[in-house]
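Colleague: here is a sequence with its predicted model. Questions after.
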Amino acid sequence: MKAQKNIILVPIDFTPVTRCALDHAVALAKLLKHEICLLHIVSGDYYERRLATYTDTLIQKDLLKMGEEAIGDSKIKISAIVREGNIFDDIGAVAKEIDAYLIVMGTHGTVGLQKVFGSRALKVITNSTVPFVVVQKKMQHTIVNGFKDIVLPLNLTKESKQQLGWAVHLAKKFNSKVHLITTQEKDEFLKKKLEANLAFAKRALLENGILYSLKIVEGHDFAEQTMEYATHINANLIMAMTSENKELSDFFIGPFEEKMINNKFQIPVMCVNPRKDIYISQGILGF
C-alpha cells in the first residue's frame, strides 16, 4: 500500500449522528496516529442565501470547535473544509484531493442513508475510491481497541479479493480476528468456485499471521444470517463490497450490502468499491 497522508475524513452536518461518526473517527485516529479532517458540504442555493449571516469562516470555526471537543486532551491534528457543492460528488472528491485513508460517515439508524440524504443516498458511497466506514447513531460497538473482530462475507466474485485485502490490512493494524462467512452451494460448478475463493482467503490470512474462523450457512437470507452471526460474535466491523455495472461504468450497492449498511444491530460497516489500480498479493493490498 502506498504511503498516504493518514487522514480520516468525516462529513459533518451538525446532527448527533455525525458527532457519533466523529467519535468513531477519534477512536481510530488515536490508535492509528492519524489526522482528522471535518468536511461540511453546502448546496449552491443554500450557500447564496446564507452568505450574509454565516460565512465559511464561521462554519469552519464551528467544525474545529466540534473536533476539539471530540478529541479532548489527545494530540490528534484536526482540520476543517467547507465546500460548496453536493454530497454525492464532493465527499468522494474531497477524499481524493486530500488523499484520505478512510471516510467515516454516520447514518440515522435502521431507516438508513435514505433518511439522511434522500433517494440517491447510496451514490455518496459509490462515488468514492476511498473506503467508507458507515456508523449509526449509537456507539454501541466500542472500537477503542480498533476493529478486533471483522466479519467478512465471501462470495463468488473476483472483487471479493479486494474486500479480503482490506480485511487483511485492517487485521494487521489492529491484531484482529477475521470471521469468514459464506453460503453452502449445491451446484457443483459454483461449489468449486467458492471453494477456490475460500482456499485463497484462508491462505492469505494464514500467511499474514491472522486468526480466522469460518461459518458456512444454509438458507435464503444470507444478509440476515450475516447480521445475526456478527452480533453473536460481538463483531465491531462488517465488510461490504459494491458491484460494478460494466454497461454504465459505475458501481452500485445491492440488496445485501444495503441491508448490511442499515443493520439493526448498528454494527459499523466498511464499504469498498472495486478499483483497477489495486492488486492483491498474498492478501496484501497494493496500489
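Modeller: Structure received. What you are looking at is a predicted structure, and each value in this text was computed from that prediction instead of being measured. Numbers count the residues shown, from 1 in each chain.
Colleague: contacts, neighbours, all on C-alpha from now
Modeller: OK.
Colleague: please enumerate the helices of the stretch 1-150 of the chain.
Modeller: Remark: helices assigned in the stretch 1-150 of the chain by DSSP state H, counting those that start in this stretch are 16-32, 44-50, 56-71, 87-97, 113-117, 123-126.
Colleague: chain center to the last one, what's the gap?
Modeller: Relative to the mean C-alpha coordinate of its chain, helix 123-126 is positioned 11 Å out (Cα atoms, centre = their mean, to the nearest Å).
Colleague: wasn't Lys193 part of a strand?
Modeller: No. Assigned with DSSP: H, G, I helix; E, B strand; the rest coil, Lys193 falls outside any strand and is helix.
Colleague: that one reaches Thr157, doesn't it?
Modeller: No. Between Lys193 and Thr157 there is no contact under Cα atoms under 8 Å: 9.3 Å.
Colleague: that older thread, let's have the helices of the stretch 1-150 of the chain in JSON lines, adding mean neighbour count and distance to Lys259.
Modeller: Formatted as JSON lines, the helices of the stretch 1-150 of the chain follow (neighbours: other Cα atoms under 10 Å; distance: least, Cα to Cα, whole Å):
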{"stretch": "helix 16-32", "mean neighbour count": "21", "distance to Lys259": "19"}
{"stretch": "helix 44-50", "mean neighbour count": "11", "distance to Lys259": "32"}
{"stretch": "helix 56-71", "mean neighbour count": "16", "distance to Lys259": "29"}
{"stretch": "helix 87-97", "mean neighbour count": "18", "distance to Lys259": "20"}
{"stretch": "helix 113-117", "mean neighbour count": "16", "distance to Lys259": "11"}
{"stretch": "helix 123-126", "mean neighbour count": "22", "distance to Lys259": "14"}
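Colleague: try this one side by side with the last:
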Amino acid sequence: MVYCDFSETMNDAIAHGLRVSQIFQKELCLFHPYGKGHKERKLDAQRTLGLLIRRLKEDFPTVTMSSLTLKGNLEQGITRIAEEYDGIMLVLSSDKLKPKIRALQQSQIPFLFVNGSTSHCLGYDQVMLPVDYRKVMKDTSLWASYFARFNQSAINVLCARENAKENQKMVKKNRLFIEQLLRKFKVNAHIEQAQKGSFGLPTEALERSKTRGDKLMIIPASQHINLIDLLVGLPETKLIRQAKNIQVMCINPKRDMYILCD
C-alpha cells in the first residue's frame, strides 16, 4: 500500500510502491485517510486516486491496482490496513515524519520510507541489514531474505560489536539465525563486523551504505521510548532524515509482524 497525502513527494512514494509491487508480484493499493465527517474530501480523494490509477495502468497494464479511503488519520487506520485489507507494507515519503512515526508504533506491517524516484533509487539490488542483540532481528532478516529471493538483491549484514557477554551472545545467536535463513534460500550474503555496538550500529551502517551504494536499509523501530526520545526525537527519525536516497524500511518490534505469503 502507498500512503497518498497529495503532497509534492507523493509521486516518489507511488513510484516506489509500484516497484515493490512488481518485485513481490502483489497488488498496488493507493491509500488515503480522510478527516472524520468530511464526505466531500472522501469523494475528491476517490476521484483523484481513480485518475492516478487509470494513468498508471496505461504504462503498467499488468500490475493489479486499487484505491482505499478510510475515515480518520494514518494512526487510526494502520491496524485496519493490515487486518481488514491484507496490506503487507506501507510505502511513505520521508518528509513530515512525526505523524508517520507515531503510526509506525501501532503498525503490524513494515513502513518503507522513500526519497527520490530515479532508477538508482528504485533498484533495491543492494540491501543493508544491521544486526544487534534484539529479538526483532529475526523479523528484519526475513524481509532481507524476501528482497533476496524475489529481487535477487545482495544482502550486506553488519553485526554489532558488543562488550557485554550477554549482548555478545545475542548478536551471535541472531547472526547464526540469519546465516541459516539465507543459506536455506540459497542467498549469498556479505557479513561484516561493525566497529560500534548496538546503539551506534545504525549510524555506522548508514555510512557504509552510502560508501558502498546500498539502496535499502532494514531496521527495527524503537521498542522503549523514554523522555529523551520525546524531546530530541527517535533514532529511526534521525536515520531516515540522514539517509538521503537510501530507502529505509522500519519494522515495529512491539507488534507481531504480518508475514509475506509467496
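Modeller: Happy to help now that I have it. For clarity, every value in this text was computed on a predicted model and none was experimentally measured.
Colleague: comparing Lys193 and Thr157 of the first structure, which shows the higher neighbour count?
Modeller: Legend: neighbour count by other Cα atoms under 10 Å for Lys193 of the first structure and Thr157, higher for Lys193 (15 against 11).
Colleague: so what corresponds to that one in the second structure?
Modeller: Using TM-score structural alignment, the equivalent of Lys193 of the first structure in the second structure is Met170.
Colleague: I'd say that match and Tyr133 touch.
Modeller: Yes. Between Met170 of the second structure and Tyr133 a contact is recorded at 4.8 Å, counting by Cα under 8 Å.
Colleague: picking up where we left off before, can you pull the contacts of the match of Lys193 of the first structure?
Modeller: Asp132, Tyr133, Arg134 (Cα atoms under 8 Å, 6 or more residues apart in numbering).
Colleague: now the counterpart of the second one in the first structure: which helix or strand?
Modeller: Just to be clear, that refers to Tyr133 of the second structure. Taking TM-score structural alignment, Tyr133 of the second structure has Leu156 as its aligned residue in the first structure. For Leu156 of the first structure, there is no host helix or strand (DSSP states H and E).
Colleague: need the contact list for Leu156 of the first structure.
Modeller: Leu156 of the first structure makes contact with Leu190, Lys193, Leu194, Asn197 under the criterion Cα under 8 Å, 6+ apart.
Colleague: again with Ala194 of the second structure
Modeller: Ala194 of the second structure neighbours (Cα under 8 Å, 6+ apart): Leu158, Cys159, Ala160, Arg161, Leu201, Glu204.
Colleague: any chance of JSON lines for the residues you listed, columns neighbour count?
Modeller: Shown next, in JSON lines, are those (neighbours: other Cα atoms under 10 Å):
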{"residue": "Leu158", "neighbour count": "23"}
{"residue": "Cys159", "neighbour count": "25"}
{"residue": "Ala160", "neighbour count": "28"}
{"residue": "Arg161", "neighbour count": "20"}
{"residue": "Leu201", "neighbour count": "19"}
{"residue": "Glu204", "neighbour count": "17"}
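Colleague: sort out for me which of these are in helices.
Modeller: If you go by DSSP state H, those have Leu201, Glu204 in helices.
Colleague: of the contacts of Ala194 of the second structure, which pair is most distant in space?
Modeller: The two members of the contacts of Ala194 of the second structure with the most space between them (Cα to Cα) are Arg161 and Glu204, at 11.4 Å.
Colleague: residues shared between the contacts of these two?
Modeller: By Cα under 8 Å, 6+ apart, Arg161 of the second structure and Glu204 have these common neighbours: Ala194, Gln195, Lys196.
Colleague: distance to Phe185 of the second structure and secondary structure for those residues - can I get that in a markdown table?
Modeller: Below are these laid out as a markdown table (distance: Cα to Cα, whole Å; DSSP: H, G, I helix; E, B strand; the rest coil):
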| residue | distance to Phe185 of the second structure | secondary structure |
| --- | --- | --- |
| Ala194 | 25 | coil |
| Gln195 | 29 | coil |
| Lys196 | 29 | coil |
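Colleague: can you tell me which of the residues you listed is closest to Glu27 of the second structure?
Modeller: Lowest distance from Glu27 of the second structure to these (Cα to Cα) belongs to Ala194, with 37.5 Å.
Colleague: residue in the first structure matching that closest one?
Modeller: Using TM-score structural alignment, the partner of Ala194 of the second structure in the first structure is Val217.
Colleague: report the buried residues of stretch 84-95 of the second structure.
Modeller: Residues of stretch 84-95 of the second structure classed as buried: Gly87, Ile88, Met89, Leu90, Val91, Leu92, Ser93, Ser94 (neighbour count, 16 or more other Cα atoms under 10 Å).
Colleague: what is the end-to-end distance of it?
Modeller: Distance between the two ends of stretch 84-95 of the second structure: 27 Å, counting by Cα to Cα, to the nearest Å.
Colleague: what about the strands in the second structure?
Modeller: With DSSP state E as the criterion, the second structure has strands at 2-3, 28-34, 65-71, 90-93, 111-114, 126-131, 154-159, 189-193, 216-220, 247-251.
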